[in-house]
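**Student:** Fold the stuff below for me.
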Amino acid sequence: MKSKIILENIQIHANHGVLLEEALIGNNYIVNAEFHADLEKASESDNLNDTINYAELNDIIHQEMAIRSELLEHVIGRIISKIEKAFPQITFIKIRLTKTVPPMRGEMSGVSLEFEKEII
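**Tutor:** Prediction:
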């Protein structure tokens, strides 16, 4: 059975970016994450030990977002790496990280980076 856990529109304030202002003032970010794993056992057992605790996934995302980086690519890479190590039953990870007010000209809803990793 293919199962997905999806964390949608996690809003976090963090201090990522190349510019000094971004380090000092910070910015608002939105994180969307998708994880694939076989969760059929949990669908039958109703036992938290047979699934992936999405609160723990959320905690990892918040922990990694709290560590300042210049590049959003680096933040996403750390999130994927930590989740991959913590939950070996996950077979696919997709993280989208959106900076809602990027320091660029023009009106926009944000700039996003999205990484996907299939884990064999």
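
**Student:** switch to C-alpha atoms for all contacts and neighbour counts from now on
**Tutor:** Noted.

**Student:** This structure: helices as residue ranges?
**Tutor:** Listed in chain order, the helices of the chain (DSSP state H) span 20-25, 40-45, 54-65, 72-86.

**Student:** helices or strands up against the second one?
**Tutor:** For helix 40-45, the packing partners by 3 or more C-alpha pairs under 8 Å, 6 or more residues apart in numbering; DSSP states H and E come out as none at all, with no helix or strand in contact.

**Student:** can you list contacts of it?
**Tutor:** Residues from elsewhere that reach helix 40-45 (C-alpha atoms under 8 Å, 6 or more residues apart in numbering): Met1, Ser3, Leu48, Asn49, Asp50, Thr51.

**Student:** And for the third one?
**Tutor:** Residues outside helix 54-65 that contact it (C-alpha under 8 Å, 6+ apart): Ile5, Leu7, Ile12, Ala14, Val75, Arg78, Ile79, Lys82, Ile83.

**Student:** and with 7 Å instead?
**Tutor:** The contact list for helix 54-65 (C-alpha atoms under 7 Å, 6 or more residues apart in numbering) reads Ala14, Val75, Arg78, Ile79, Ile83.

**Student:** Neighbour-wise, give me the winner out of those.
**Tutor:** Ala14 (22 neighbours; other C-alpha atoms under 10 Å).

**Student:** Another for comparison:
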Amino acid sequence: MDTIKIENLEVYAHHGVLEEENVLGQKFLLSLELGTDTRKSGKSDELKDSVNYAEVAHFVNTFLQENTFRLIEAAAEHVANELLVRFPIEQVRVEMKKPWAPILLPLETVAVSIERKWKEACLSIGSNMGDKRKNLEQAISMLSKHPKVRVEKVSEFFVTKPYGCVEQDDFLNGAVTIKTLLSPRELLDEIGVIEQKLGRERIIHWGPRTIDLDILLYEEDVIWEMDLKIPHVEMHLRDFVLRPLAEIAPDKKHPLLQKTVYQLFCELSRKE
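**Tutor:** Have a look, this model is predicted:
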């Protein structure tokens, strides 16, 4: 990943725990490392093909002057997220220095440094009630409208038999790959909101539903919590999950089984 650096941008703003810091303001120094691909601009020599660091600097200056935070950790977090949403960068490192920190001791500066980036996740999606295709398309549209989600690829939709013993209509299933600034827990919450808006009711386990969204993979994370398990516990056993996912993300690796989605799909197909 190539990097564009801005070092020690001076901003006079009103951040701090003490009331006088919010009223009087003080100097902050911002250093930014913007992770992007400079190959295109390096070949074209055109600013439109790059990240305009002047626009970045002016945006950060304005943002920190128009908003007030008690902690520089919070200020840095919001700056990082805003930059990732607004500019064509994949990752960012923000260092925020506070040279006038009121601790009544001699010091050069107090600083916080954070790194944030767009993370990759794979989702399964299905519906077997009402207008199934419309349900899937609406869910994907709602995902794409979230400022911290970028829908990258959407698979074909496949008609599949329902899983479990409940008598119900066939499903229409697919898979979606996204990039997101949401944590796994935040992504799970957003999925819950989308399901609720589209009329999902959890009455019967493995029963019929207007929409079903599941997190299959999130980077190479392994999470084992009561209501959040990543990678999805049974993804390697379900054809309706692996078939569409193998279409759009065949090389994604299961972090526990250490096999690609395509390998898992081929193994399951041979068994069936």
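
**Student:** coming back round to it: most surrounded residue in the contacts of helix 40-45 of the first structure?
**Tutor:** Going by other C-alpha under 10 Å, Thr51 tops the contacts of helix 40-45 of the first structure with 17 neighbours.

**Student:** Am I right that that one is in contact with His36?
**Tutor:** No. At 11.3 Å, Thr51 of the first structure and His36 do not qualify as touching, with contact defined as C-alpha atoms under 7 Å.

**Student:** Please name the residues that touch the one residue sitting closest to the centre of the second structure.
**Tutor:** In the second structure, the residue lying closest to the centroid (C-alpha atoms, centre = their mean) is Thr180, at 1.4 Å. Shown in contact with Thr180 of the second structure (C-alpha under 7 Å, 6+ apart): Trp118, Lys119, Glu120, Lys148, Val149, Arg150.

**Student:** now with 8 Å?
**Tutor:** Per C-alpha under 8 Å, 6+ apart, neighbours of Thr180 of the second structure: Trp118, Lys119, Glu120, Ala121, Lys148, Val149, Arg150.

**Student:** Same check on Asp239 of the second structure?
**Tutor:** Neighbours of Asp239 of the second structure in contact, by C-alpha under 8 Å, 6+ apart: Phe265, Leu268, Ser269.

**Student:** give me the number of residues near Phe87 of the first structure?
**Tutor:** When neighbours are defined as other C-alpha under 10 Å, Phe87 of the first structure has 14 of them.

**Student:** same question, Arg116 of the second structure
**Tutor:** Neighbours around Arg116 of the second structure, by other C-alpha under 10 Å: 15.

**Student:** cool, and the one 4 residues further on?
**Tutor:** Summarising burial for Glu120 of the second structure: neighbours were counted as other C-alpha under 10 Å, giving 18.

**Student:** could you measure Gly261 of the second structure against Lys229 of the second structure, distance?
**Tutor:** One correction, residue 261 of the second structure is Val, not Gly. In this view, Val261 of the second structure and Lys229 of the second structure are 18 Å apart by C-alpha to C-alpha, to the nearest Å.

**Student:** Neighbour count: these two, which is higher?
**Tutor:** Val261 (24 against 17).

**Student:** these two touch, right, that one and Ala246?
**Tutor:** Yes. The pair Val261 of the second structure / Ala246 is scored as a contact, 5.7 Å apart, by C-alpha atoms under 8 Å.
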